[in-house]
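Peer 1: Sequence first, then the predicted structure, then my questions.
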Amino acid sequence: MTIQPAKLSDPAVRAFVSAVNAHDRDAFLEVLAPGATMADDGSDRDLAEWIDREIFSSHGHMEVDRESQGGRALVARYSNDAWGEMRTRWSFTVGDDGRIARFETGQA
């Protein structure tokens, strides 16, 4: 059963998923802390390059199936024009300022 983005527990993660699904780069960048980092399948990636390729230029979309760790870990069906749909896991580190300092994703 899909969890609607508005119902996600963690406010930063809720904003992240909503921005991805709305293809709103400004809102997405707003939820990231300065100097935020990310990894894909266990390897650190260049954040700006990755989000452009995997989310914004390829129409990324997240359908969240499950959340855990207070909403900071997700299992989602992620789709984009490059890869189609795949089952993915996401984990988020949220700083004291309420912004995402790091996120990690990969196949679930």
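Peer 2: Cool, got the structure. What you see is a predicted model; the values in this text were computed from it and never measured. Residues are numbered from 1 along each chain as shown.

Peer 1: hey, let's count contacts and neighbours off CA atoms from now on
Peer 2: OK.

Peer 1: quick one: buried residues of stretch 13-27?
Peer 2: Going by neighbour count (16 or more other C-alpha atoms under 10 Å), the buried part of stretch 13-27 is 13-21, 23.

Peer 1: So what touches it?
Peer 2: The set of residues external to stretch 13-27 that reach it, using C-alpha atoms under 8 Å, 6 or more residues apart in numbering, is 5-8, 28, 31, 55-56, 59-62, 71-72, 92, 100.

Peer 1: Drop anything exposed from those residues.
Peer 2: Among those, those classed as buried by 16+ other C-alpha under 10 Å are 5, 8, 28, 31, 55-56, 59-62, 71-72, 92, 100.

Peer 1: With secondary structure and distance to residue 40 added, can I get these in JSON lines?
Peer 2: JSON lines is the format used below for the buried ones among the contacts of stretch 13-27 (DSSP: H, G, I helix; E, B strand; the rest coil; distance: C-alpha to C-alpha, whole Å):
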{"residue": "5", "secondary structure": "helix", "distance to residue 40": "22"}
{"residue": "8", "secondary structure": "coil", "distance to residue 40": "22"}
{"residue": "28", "secondary structure": "helix", "distance to residue 40": "17"}
{"residue": "31", "secondary structure": "helix", "distance to residue 40": "19"}
{"residue": "55", "secondary structure": "helix", "distance to residue 40": "13"}
{"residue": "56", "secondary structure": "helix", "distance to residue 40": "16"}
{"residue": "59", "secondary structure": "coil", "distance to residue 40": "18"}
{"residue": "60", "secondary structure": "coil", "distance to residue 40": "15"}
{"residue": "61", "secondary structure": "strand", "distance to residue 40": "16"}
{"residue": "62", "secondary structure": "strand", "distance to residue 40": "15"}
{"residue": "71", "secondary structure": "helix", "distance to residue 40": "19"}
{"residue": "72", "secondary structure": "coil", "distance to residue 40": "16"}
{"residue": "92", "secondary structure": "strand", "distance to residue 40": "12"}
{"residue": "100", "secondary structure": "strand", "distance to residue 40": "16"}
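
Peer 1: try this one side by side with the last:
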Amino acid sequence: MINVSQLTDPAVRAFVTAVNDNDKGAFEEVLAPGATMSDDGSDRDITDWADREIFSSNGHMDVDSEADDGRSLIVEYRNDTWGAMRTKWRFDVTADGRISRFETGQA
């Protein structure tokens, strides 16, 4: 497992920290205006998805590995709704260091 503080990309590190701290404000701050996301290949509304899959269900990311300069992760993700599952995450980061899109799904 990789310690969150050792994740390579600062925006991805802030994203994972916000999820693990259940910090909705920090999560929203790391997202670029108009950010998009998909879950298992289907685009979702970020606000609705994050409320359901992260904040109301105590989502938590344990990072197993990273690639692509820290913008692709393999994660043991768990929440109170689904339990634990191995997932993959890919992030697009803007020049000013905010996440413009992320994609997640089962690994």
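Peer 2: Thanks, I have it. What you see is a predicted model, and the numbers here were worked out from it, not measured in a lab.

Peer 1: How far does the helix or strand in which residue 29 of structure 1 is found sit from its chain's centre?
Peer 2: Counting by DSSP states H and E, the element that carries residue 29 of structure 1 is helix 25-31. Computed by C-alpha atoms, centre = their mean, to the nearest Å, the chain-centroid distance of helix 25-31 of structure 1 equals 11 Å.

Peer 1: Strands of structure 2, start to end?
Peer 2: 31-39, 42-44, 60-67, 72-79, 83-93, 99-106 (DSSP state E).

Peer 1: most tightly surrounded among these?
Peer 2: Greatest average neighbour count among the strands of structure 2 goes to strand 72-79 (a mean of 20), per mean count of other C-alpha atoms under 10 Å.

Peer 1: And that one against structure 1, how far off on average?
Peer 2: Compared with structure 1 after fitting, strand 72-79 of structure 2 has a mean deviation of 0.1 Å; criterion: mean C-alpha distance after the TM-score superposition for structure 1.

Peer 1: now that strand: which residue numbers in structure 1?
Peer 2: On the basis of TM-score structural alignment, strand 72-79 of structure 2 is assigned to residues 73-80 in structure 1.

Peer 1: Give me the mean distance between the longest helix along structure 2 and structure 1.
Peer 2: Assignment by DSSP state H gives helix 10-20 as the longest helix of structure 2. Here the mean offset of helix 10-20 of structure 2 against structure 1 after fitting is 0.2 Å, by mean C-alpha distance after the TM-score superposition for structure 1.

Peer 1: so how far is that helix from its chain's centroid?
Peer 2: 7 Å.

Peer 1: That helix versus strand 83-93: what angle between them?
Peer 2: 150 degrees (axes from the mean of the first three to the mean of the last three C-alpha atoms, to 10 degrees).

Peer 1: so who does the residue lying closest to residue 63 of structure 2 once chain neighbours are set aside touch?
Peer 2: Distances taken as C-alpha to C-alpha, 6 or more residues apart in numbering place residue 75 nearest to residue 63 of structure 2, at 4.4 Å, with adjacent residues excluded. Residues near residue 75 of structure 2 by C-alpha under 8 Å, 6+ apart: 61-65, 86-89.

Peer 1: outside of stretch 89-106 of structure 1, which residues touch it?
Peer 2: Residues from elsewhere that reach stretch 89-106 of structure 1 (C-alpha under 8 Å, 6+ apart): 11-13, 31-42, 72-76, 88, 107-108.
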